[in-house]
Structures are given as C-alpha cells and as structure tokens.
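Colleague: Structure here, sequence nowhere to be found:
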C-alpha cells in the first residue's frame, strides 16, 4: 500500500477513535461518579436500609438558583440529625413569583465528597422536572438515608456532617404548559381550566 494512503487511513482511524471516545466520555464519567460517589454524586434505592445503627450524622440542607431562574427556593428545615441507616424525610419549598408558568430541574450533590457513595435517595423532587404555575408555592420532598457502611469506611467513618445541596435551573416548558404560557402572554391572565 502507498505510504501516503497508509498514513491517511491511520489519521482517519485516530479521528474516528477520538470522536468515539469524546462521545462516550460523558456517560462513562456519569457511570463512574454514580458507582463511586465521586464529586458528591449520590446513590438511589427503592426502599430504606435494613440496618440502623446508633451512630448519628447531621444532615444540612442547602438551596440555590442558577442565574436567571426566577423562583424562590429554600429548605424548610436547615438541618436534622438521623441515625445511620434511618430513613429521613426533608422538604424544600419552591415559589414561582412570576406571572407565567416556569419549569425547572434540580441538580444536586453532597459534601464532603467522600459521603456521596453512602448518601442514598429513595424519592426526590430532583428525579423529575418541576413546573410551577404563576404564584404557586409547593413543598417538595426528598426521602433518603445514609448507608451504615459509612461507619466502617476508611474516610467515611470521620464524616459527622453531610450537606445536601440543590441548584434549580430553568428549563423549557413541556408542550402542554408551553401553550398555557403563550395564552398567558397573549391575554395577561392565566386560565387554569
């Protein structure tokens, strides 16, 4: 084979390989974070822990909004103490002070990062997109537990306080709500019929 053609095939192969690696990087990184708790990514479960220890941990709750998100958003309770393995229930309050429906999605993490792999959510408002109508105020629950295995983990056993943080970002409205928003813009009033 001609050396120029051979070089061209190698370069095309490198470009295709690098493109495939770039495409796979985000899902691979997300999988890595979910498995290891790296970066404060939490676990999910269908039910609470089977084991509850007498050791307590303090859970702090933090809330913020991405710039441009018009909601008001805060934890109802700033902190709580729970035993390792015990199921906790906390609420965050969101309020839409605007005259239009607003959709939002929450991103989350826990600190210290070493606790991420042990913090497990059973139910959370962050799993789905939230839509608030004009003037609507809601309490959004998160049900969770801290895996008792944290007590024997090399780094985790020194964790006494875990902070659960959420940031809400504005999303485009889903189709049905988008029509309502257009109607609101046109008339200046919202019809909830």
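Modeller: Yes, it's here. Computed from a predicted structure; not experimentally measured.

Colleague: contacts and neighbour counts: CA atoms only from here.
Modeller: Noted.

Colleague: Roughly how far does residue 54 sit from residue 169?
Modeller: Taken as Cα to Cα, to the nearest Å, the spacing of residue 54 relative to residue 169 amounts to 38 Å.

Colleague: which residues are contacting stretch 79-89?
Modeller: The contact list for stretch 79-89, computed with Cα atoms under 8 Å, 6 or more residues apart in numbering, reads 48-61, 141-148.

Colleague: One more pass at 10 Å, please.
Modeller: Residues external to stretch 79-89 that are found in contact with it (Cα atoms under 10 Å, 6 or more residues apart in numbering): 47-62, 90, 118-124, 141-151, 160-164.

Colleague: Out of these, list just those in strands.
Modeller: Counting by DSSP state E, the contacts of stretch 79-89 place 56-62, 90, 119-124, 141-146, 161-164 in strands.

Colleague: are any of those residues buried, and which?
Modeller: Among these, those scoring as buried are 56-62, 90, 119-124, 141-146, 161-164 (criterion: 16 or more other Cα atoms under 10 Å).

Colleague: Use this one as the comparison:
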C-alpha cells in the first residue's frame, strides 16, 4: 500500500510520523532524565529511601564522613531559611537527622517547594534521604517559623566506589522556590 503512494505523499507521511515520534520523546524526556539521575546519582541527585524495597538496614561502618548543609532562598520567596547546624559528622551507614529552619517574613501565607542536590556529584547516589521536607510543598503562614527535619544516611557502598571512596565531605544543598499561584500546599 505504501508503495502505491507518490514519493511526495510517502515523504509527507514519514515526516508526520517523525514529528509525532519527536513530540512523544519531548514529553518523555523529563521523566526519563529524572529516572536516569535517580538511578545514577547524576548531577548530585540523591536517592530516596524505599522501606518496602529495602531488604535490610545498611551496615554501620566505623568510618565517618562530614556532611555540610547549605540553604538558599529564591529572591522571589520572602522566607528566611537556614540549617540549625551547618555541619555534622556521621557514621557511614547510620541514620542521622538534620534540622532546617524556615520563616515566612511576609504578611501573607506563602507556599514554597525545595529543590536539592548533593556535591560532590559522585556522592549523590550514596546519599539517601528517608524523610525530607523537600518531598512536599511547605505552606507557611505570615510570620510562622518551622523546624523541618531531614532523615538520611550515607550508603556504605560509597567506600567501595573508586570514584567516591576518598570523599571526606558531602554537601546537601537546598533552594526554596515559591510555588506558582493557583497551586495548593500538600
């Protein structure tokens, strides 16, 4: 049937199919890139703890690593945001908790959401967050101050990775951004 079409019609049909395929790839690019980053730790993307998938708690090593906490706020968000303690030394494999403080400095309720990353980037796939304020939007009332915990651990597999085993300090960095108006807090 395709051979009975004129060359111009075949070319137009193939161009249409190609355009549809490229559109589909465009919509799939963001979720596929996100999946790639979560699997590989690319760009400092941390792992998210899945209790159902975890066979056992990680082994706690005698080795420690320094974790530095960095907090930033978009200029469009009227918040103050900072870690309660800027650094912590943790045993590799042990669960630990960091507290971040956020305060709404405006006279109106504001909803924010945090983006995050880990540096050095090769440590991202070994830094696992169990619970984090960054998993949901945060709504702060006027003048409200909140303490927001992050439960995490550094996977013991980091010591076996030739690219990451010499890492002495990991930086967990957050940036809070305003949520578009019209969206509701979770």
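Modeller: Looks like it arrived, so ask away. Everything numeric in this text was worked out from a predicted model, so none of it was measured.

Colleague: Just give the TM-score of the two.
Modeller: Here the TM-score of the superposed chains, computed with TM-score structural alignment, normalised by the length of the second structure as the reference length, equals 0.91; 177 aligned residues with a Cα RMSD of 1.6 Å.

Colleague: In terms of neighbours, single out the busier of residue 54 and residue 169 of the first structure.
Modeller: Per other Cα atoms under 10 Å, whichever of residue 54 of the first structure and residue 169 has more neighbours is residue 169, with 19 against 11.

Colleague: hang on, isn't that one packed against residue 131?
Modeller: No: Residue 169 of the first structure is beyond contact range of residue 131, at 11.6 Å (criterion: Cα atoms under 10 Å).

Colleague: what sits in contact with each of those two?
Modeller: Listed contacts common to residue 169 of the first structure and residue 131 are 103, 104, 105; contacts here mean Cα under 10 Å, 6+ apart.

Colleague: And the first one? What does it align with in the second structure?
Modeller: What that stands for is residue 103 of the first structure. The equivalent of residue 103 of the first structure in the second structure is residue 111 (alignment by TM-score structural alignment).

Colleague: Could you pull up the residues touching that match?
Modeller: Residue 111 of the second structure neighbours (Cα under 10 Å, 6+ apart): 77, 104, 137-141, 176-181, 183-186.

Colleague: how would you label it: helix, strand or coil?
Modeller: In the three-state summary, residue 111 of the second structure is assigned as strand, counting by DSSP: H, G, I helix; E, B strand; the rest coil.

Colleague: tell me the contacts of residue 38 of the first structure?
Modeller: Taking Cα under 10 Å, 6+ apart as the test, what residue 38 of the first structure contacts is 29, 30, 32, 109, 110, 113, 114, 115, 116, 117.

Colleague: In strands, which of the residues you listed fall?
Modeller: 109, 110.

Colleague: Next, give me the two most distant ones among the contacts of residue 38 of the first structure.
Modeller: Of all pairs drawn from the contacts of residue 38 of the first structure, the one with the largest separation by Cα to Cα is 29 and 115; the distance is 18.2 Å.

Colleague: ok, the two, which is more surrounded?
Modeller: The residue with more neighbours, out of residue 29 of the first structure and residue 115, is residue 115; 30 against 12, by other Cα under 10 Å.

Colleague: my read: residue 37 of the first structure touches residue 113, true?
Modeller: Yes: counting by Cα under 10 Å, residue 37 of the first structure does reach residue 113; the two are 7.1 Å apart.

Colleague: Those two: which has the busier surroundings?
Modeller: Neighbour comparison, residue 37 of the first structure and residue 113: the larger count goes to residue 37, with 22 against 19 (by other Cα under 10 Å).
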